[in-house]
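[1] Need a 3D model of the following:
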Amino acid sequence: MRKLQAYFIAASAVFFSLTSYAANFSAAQIAQFKQLSPSQQQTLAKEYGVDLSTLVGDGSGSGSSDDVHPQTITPRNVNSPSHKQSAQRKKPGQLIDFGYDLFAGQPSSYTPVDDLPVPNNYLIAPGDEIDIQLFGAKNVSYQLDVQRNGSIQFPELGPIHVAGLTFRELKNNLNNRIKKQILGVDTAISLGSLRTMQVYVSGDVYQPGAYNIPSLATVTQALIAAGGFRKTGSLRHIIVRRNHKIIDRLDLYNLLLKGETKHDIRLQSGDTVFVEAKGPEVSISGQIRRPAVYEIKAGETLGELIKSAGGSKADAYLQQVEIKRFAEDGVHVLTANAENAQGLDLKLHPGDKVRLKKVSDQLQNAVIVRGAVTRQGAYEFHQGMRISDLFTSGADDLLENTDQSYALVVREIDAQHHIKVLQFNLGDALKGAQNPQDLTLDNRDQIFVFSNNLNTKAWRETKASAASDKQNGSNQSNHQTHQIDPTTGVQLVKDNGPQANLFTPNGDDQQDSGPFSRQVLLKPIIQRLREQAVNGHAVQLYEISGSVPYPGTYPLVEGATARDAIAAAGGLLESAAKDQAELTRAVVMPGKVSLNHARFDLAKIMNGTGSNFALQSKDSIDIQRKTNWTIDNTVQIQGEVRHPGTYTIGQGETIADLVARAGGLTQYAYPQGAVFSRAVLRAQEQQHMKMLAANLRQEIASLALRRQTTDAQYTTSPTEALKVVNDLNSTSAIGRLVINLPQILRGREDSDVMLENGDKLYIPPRRNTISVMGQVQMPSNFTFNPSKSVQQYIDMAGGEKKQADDERVYVIRANGSVMLPNQSYWFMRSSHPLESGDTIVVPIDTDYLDGLSTLSTATRILYQMGIAWKAVN
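    Below is the predicted model:
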């Protein structure tokens, strides 16, 4: 900040000294003034009464012949069609002209280079400033300007002619003269501010004209001062003229590509820099390090172009470089081998378009390992390679949950990339010693290794409690994330700590959906086998279902047997009936397919005493379950029972059995309000709510349309109806089944319900309340009084609203059933129809709904669900 203030004060002094004749400013003074901010320039001009345009305008003021008049330069329009190269922004697939963006910028009549060191051969001329410091017997400093006559005015020595001397000669001459005439002093001589000089920049540059540039400036600095090149200008043909003679030629490609500055010479006053029109150009794209459009000279070759473009990328296919060449009869395509001298020496023609293609992504001389291993990826292939060569140690090379009983080799068998599949036992293969499972590999084989996560039905069958299932299932979480290797396409694994379980429950079973599961890894293999089953080729797939950990579709491997199919599916579950299994085989006949079913003894196949039959295309194996195998079915009972919790049930158990196993009801239980829910009903109820919401939304749309096309008055607000739609969409279904628990507990078999897996029973505590809901003034809860009637409770809630339908009032019992007062003797006063926990609902009048008939059904469902949630909570 202090430096800026000092500079401003100095500039003010210079400015003040010039106000006597503002038109005669030197280039150095103008340049110094221009270093100030616009606001500082305006402040100085206003303070001293000088027209700012005389300093930064068109420079029309008179001055000495050595001063260059500053030009009026408009800001550069980078979007102008003729100057797009000045600020090229590369679009996808667009090639830029090489080198032009380096010199693009705003023209400037002054380019300061005060920080450059002054060479000893620098010629002193008028306008330079010489700094002289004397020390010793006398300490003083001088800043002496070289006058127009070429001399400096030394205070104690008088005028000394210095113009035409080199900087080295100046220092020697002044040092000798000062020491002779002033005794006892030493000198330190340097150059201060350097003169500016006038040069001309012409040709295909952005702003041709005369420019004030420092005396040390070179050709490239003059070009930058002129704003760089037009798109039509040549970077390779730049001429420097001095005294009407060509003194040098500059090819900027030598500077840009090689760093050579030999021809970037220092200019002198009066020099002219001329940029010729652009010469022939070619483009190069594809797998090249610096794709662009390049200007070429006559005789340049393909090899020189590739070198100018930075060389080819590692994945470039140099044996077939594509060259599109314009000819009289159209575009010809040439192919050059850039790996030999003949191809590199190919002469380029104007307009050639060179493209380096990419090598094939197919891995050569490699095998790929995918799945539940610690190091997925490609491995170098060698003749005689076996499975055991890929895994030195099962403990180090395999994940903890790797299934070692089932693994696959996928092998391409022809040029069309058709595949066949081999199956092997990974655990046996790792034993080595010429084990038959240690398969010999071919080039480009892919080995698939699968996970064997224990959170499956096989694991569940060893547990007696669903609660412990959930606890142990969470402990089997796979703490890994996965990425795809961009080179090999292999899925890579990374440990990220605890995460959610990768297996999603689906009813009774657990789905095998981990990252290295059969479901995930087999999917592309099965898809390829389906696609190649054409032209009479049978699809090489089979199915296995039933009591196996991983039922599904599997590749039909060479020589596959029933035992191989069971190994592929993870073995047999404990629930498997080993004496009962079924094979379904498709027999293809002309014009039709016949299915044959055959039973076989599974136990004999597994122990080797029976016929291990071979599998065929489209075979289906069903491993049947043992009779009454339901040890994994669980239900929950909560609320007012002596021992609430989760219970494993057998086939045929009922609600009465469950309550008895839970120790019976407590003294606070209210069995009339029991809530019983079932998973299948919950799904049906959720679907019904979605249909109601959709129907109601359609009715609302129809109502809105009627209101736009008629002058009739409607009373229902669509906003109220839409709120019901939102409630239907956001409310979770309960799946409640209305039961009469008191009758069940009294032994009424016709009221009892047989339990299913996932059922839930909740017995609430007794609540001595009556609720009034719907179209009443103040929906409320009241203490139950058996002597009060339905109407009396409605009156206690403020009475019905205007839109209420008082003829259709109904009561929702605590058990979820619905009763109508005007149709049932239960509501006769003498029979005490109301009971503790009942809810009185006053519905909205159908006429008031303007035809929204679905709205009353939707609100009734929401009321019933609300009552159930209220009981549970």
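
[2] CA atoms for contacts and neighbours, from now on please.
    OK.

[3] Could you look up the SS state of I861?
    helix (DSSP: H, G, I helix; E, B strand; the rest coil).

[4] okay but A163 is in contact with L123, surely?
    Yes. Taking Cα atoms under 8 Å as the definition, A163 is a contact partner of L123 at 7.5 Å.

[5] how much space is there between the spatially closest residue to L583 that is not a sequence neighbour and I544?
    Closest residue to L583 apart from its sequence neighbours, by Cα to Cα, 6 or more residues apart in numbering: I621 at 4.7 Å. In this view, I621 and I544 are 5 Å apart by Cα to Cα, to the nearest Å.

[6] re earlier: the residue nearest to L583 belongs to a helix?
    No. Using three-state DSSP, the assignment for I621 is strand, not a helix.

[7] ok, it - contacts?
    543-545, 581-584 (Cα atoms under 8 Å, 6 or more residues apart in numbering).

[8] Please apply the same query to T634.
    Contacts of T634 by Cα under 8 Å, 6+ apart are 465-466, 646-649, 756-759.

[9] Here is the second sequence; please produce its structure so I can put it next to the first one:
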Amino acid sequence: MKKIITIIVLFVALTQSSAMLAQDLFKGSDLSTIQVDNLSDNDIAKVKSQLQSNNITIEQAEPMALGKGMSAGEFSKLKTRIAASKSNISTTDNSAMAKDSGRKQEEILNTKNKSNLDPLIFGSELFDNPTLNFEPNLKLATPVNYILGPGDELQVSVYGVQEFNASIPVSIEGKVSIQYVGEIPVAGMSIEAATQKIRSAIARVYSTVSSGQSQVSISLSRIRTIKITIIGSKQPGNYSISSLATVYNALFLGGGPGTNGSYRNIELLRDNKVYRTIDIYHFLVNGDQSDNVGLKDNDVIRIPAYSQRVTLEGQVKRPGIFEMKKGETFADLLTFASGFTDLAYTASVNVSQKTSKEYKVRDIKSSEFNTYKPLAGDIFRVTKILNRFENRITINGAVFRPDVYSFFEGMRIADLITKADGLKEDAYSKRARIVRLKSDLTTEIVNVNLEKALNGDAEANISLRKEDVVTIYSILDFVEEYKITIDGEIKNPGIYNFDEGLTLNDFLVQAGGLTGSASKRVEIARMIMSDQIDDNNPAKAELFNIEITPDNNEQAKNFELLPFDVINIRRMAVYERPQMVTIRGAVNYEGKYVLANKKDKIYDVIQRAGGLTSVANVEGVKIKRPIQTKQIEDVENVNLNLGKKDSIQNKLVDKLKNEIKFATIPVDWKSIAKDQLSNTNVILFPGDEIEVATFTEGVKVSGNVVLTSEIPYEKGRSFGYYLDAVGGVDGKAWKKKAYVIYPNGKAAVTSSFLFIRSYPKVKPGSQIIVPEKPEVKKTGLAEIIGFAGVLASVAGVVIAVLRR
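    Got it, this is the predicted structure:
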């Protein structure tokens, strides 16, 4: 009796110590009796909450706990459990438990390295795919055969007239302790059997359960962690995994079989006996997971070395290295490799076998696939079928269906033409060609008279052979392609195909009809054909001059054309559309004006525009003439002898095309006003633009000067006055090349004579431009020395020559 009382007292003391730690780590005075293994997850959650409320870490609480008698080992356990804990749910908080009814599992950390095995080993990729790890799904219903053990946690609920709700762990002794009910041993029992046992125990305390007024619900809320051992894997060792884990999940964590590990004879050892032999090929080939059995605590997975492996390469859908079991055949190997590809040669397979001294080669015929048993180290090679046909024959040319057809023994030329739906209307029936492949793979030509062959002549209707290529000619192949040319005042000039019976009327319509500028004259040139050379007739073509009605495509005289005729429709002698010039600026009537006369001059157009206004600058009249395409072509055609790599001419052409759109023609209006025969009274061209500047007294100064500005004009002031007025020139200025652009577009440059520099005269509205001085590369000392050496060498040669 005393022993029983002592045990009860010790139990109460331990319980109180645990409760004291759970209630307040910082208020307890004696923590020497604490055993962390006896604390529930909810107790750990309370301790974690206390640390958070006091705003300290577990490391900061260590001196305090050790000072109150807690051993270093127990504190280390407490620290580990707090680090692994992620839940702050209390058993007394029923509402929180109702919200989180999902099953939990302690976090399991297993380091897995990527496999470096030969990727050709069939099945090795299974253990390198992170999306196929076979982890148990904790959200699925608990298996009825699940065996409970220490570390599991049950959610026990009584609902109805009486209510009770608690998460109850399975203790180390394998029992669950339910308030008012007592301890119930459940370790080693299935979840189904444990549920019945717990329900019966509760019914003895809760009377309404027996009467049916209250119901009992029991579920697995937390899964325990079990220890298993893997031998022979890439990462052998002990692993902590979920009690719901399976063999494949454990193999994945272990990295799969090692370099020499078997994929087909893996042993699951339970209680020191082989519980099951696992063949991973069942899953890889058929998706069969019957070998993927659940694991128990202390299970051992042993992966022995493989017994035999063979290699299958070439035209199979899944080439690689395969493990074979005793009694399996080559047909089984093909199944593992998913069979032949579409181009595989299946009549036989070549295999290289090892003997005790060397290799030997053997051919396995298709009839042996189901009986031949591969040997360790066999290398099977499946080749492609030959790129040739056993019954092909081809026909092309003037038949309705030229194509490739199947050949049969005894086939004749008439049979093949019938297969091709017969000859077309343009078929040349006097001859057909057969290109035949001889036995030595050279070719020969066989000619056939089609007309006789199709009329029943047995000798002409020759027999065909496979790979024959039959060509039926068309009469159109022998007809010369005739052309005819039309040019001049026709809407669509060009070269057209000639058809027999073509007339001038037909051709005019075919070419789009005459243009409005067509004259009545048409010239037709026809080639001269003769078997003999006539030296007295130098003519190269025969000419026909025909008069037509230009406003009608249907001519009274319908001239018949011949192949290679060249027709030229002449243009009317006078047919010019009105063309215009533009005038803008200080004239009374700006706008566009038609050139009424071929020799209209600038004076005539300005007078038609009402003359110059009172604010016009008589020295500011100029013509802007568009640069014509022909002018650019003339520049391109000039050979400046600058070499192909020189860019001067290219830059000039590019500048004319893209930058300079107009050429400026200065006009001396004062001279024209006095004498209309002045040479500056130029004749205008279509597109010309006349600009009359408005009088301004400013002089614009720009370029390499200190300040770009416009200076008021002062009569009699020199060029230098205006440069000084803008602050002079800058350091890069090339003053001796400065120039003036006058209002009419004319330019004047600086000149010099006997070291006396003469600057151009400045007028109202002028523009002074100071260009930038080009950079000159200075001659270095090394270049001077080199140049001097060259001169010395030349001098020596000259002296030597003179002495002779």
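
[10] Report how many residues lie close to V705 of structure 2.
    23 (other Cα atoms under 10 Å).

[11] From P764 of structure 2, how far out is it?
    Relative to P764 of structure 2, and taking Cα to Cα, V705 of structure 2 is found at 20 Å.

[12] swap in I202 of structure 2?
    I202 of structure 2 is 120 Å from P764 of structure 2, by Cα to Cα.

[13] just V170 of structure 2 next, same as before
    112 Å.

[14] how would you label T111 of structure 2: helix, strand or coil?
    coil.

[15] mind listing what the closest residue to it other than its chain neighbours touches?
    Nearest residue to T111 of structure 2, sequence neighbours excluded (Cα to Cα, 6+ apart): L253, at 7.9 Å. Contacts of L253 of structure 2 were listed using Cα under 8 Å, 6+ apart, and they are 110-112, 133.

[16] Please say which position in structure 2 L223 of structure 1 maps to.
    Counting by TM-score structural alignment, L223 of structure 1 corresponds to L251 in structure 2.

[17] what about the helix or strand where its match lies, how far off from structure 1?
    L251 of structure 2 is located in helix 247-253, with elements delineated by DSSP states H and E. Following superposition, helix 247-253 of structure 2 is found to deviate from structure 1 by 2.4 Å on average (mean Cα distance after the TM-score superposition for structure 1).

[18] just the helices in the stretch 151-300 of structure 1 please.
    With DSSP state H, counting those that start in this stretch as the criterion, the stretch 151-300 of structure 1 has helices at 167-181, 219-225, 252-253.

[19] okay if I get those as TSV plus distance to A104 of structure 1?
    Shown next, in TSV, are the helices of the stretch 151-300 of structure 1 (distance: least, Cα to Cα, whole Å):
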stretch	distance to A104 of structure 1
helix 167-181	34
helix 219-225	7
helix 252-253	14
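
[20] for these, which one ends up most surrounded?
    helix 219-225 (a mean of 23; mean count of other Cα atoms under 10 Å).

[21] Work out the gap between that one and the centre of the chain.
    In terms of Cα atoms, centre = their mean, to the nearest Å, the centre of helix 219-225 of structure 1 is set 44 Å apart from its chain centre.

[22] Going by residue numbers, what spans are strands in the stretch 651-800 of structure 2?
    For the stretch 651-800 of structure 2, the strands defined by DSSP state E, counting those that start in this stretch occupy 662-667, 689-694, 698-703, 709-712, 739-741, 747-749, 751-753, 756-758, 767-770.

[23] looking at those, which is closest to A305 of structure 2?
    strand 698-703 (91.0 Å; Cα to Cα).

[24] hang on, the earlier thing: next one: the residue nearest to L583 of structure 1 relative to A407 of structure 1, how far apart?
    20 Å.
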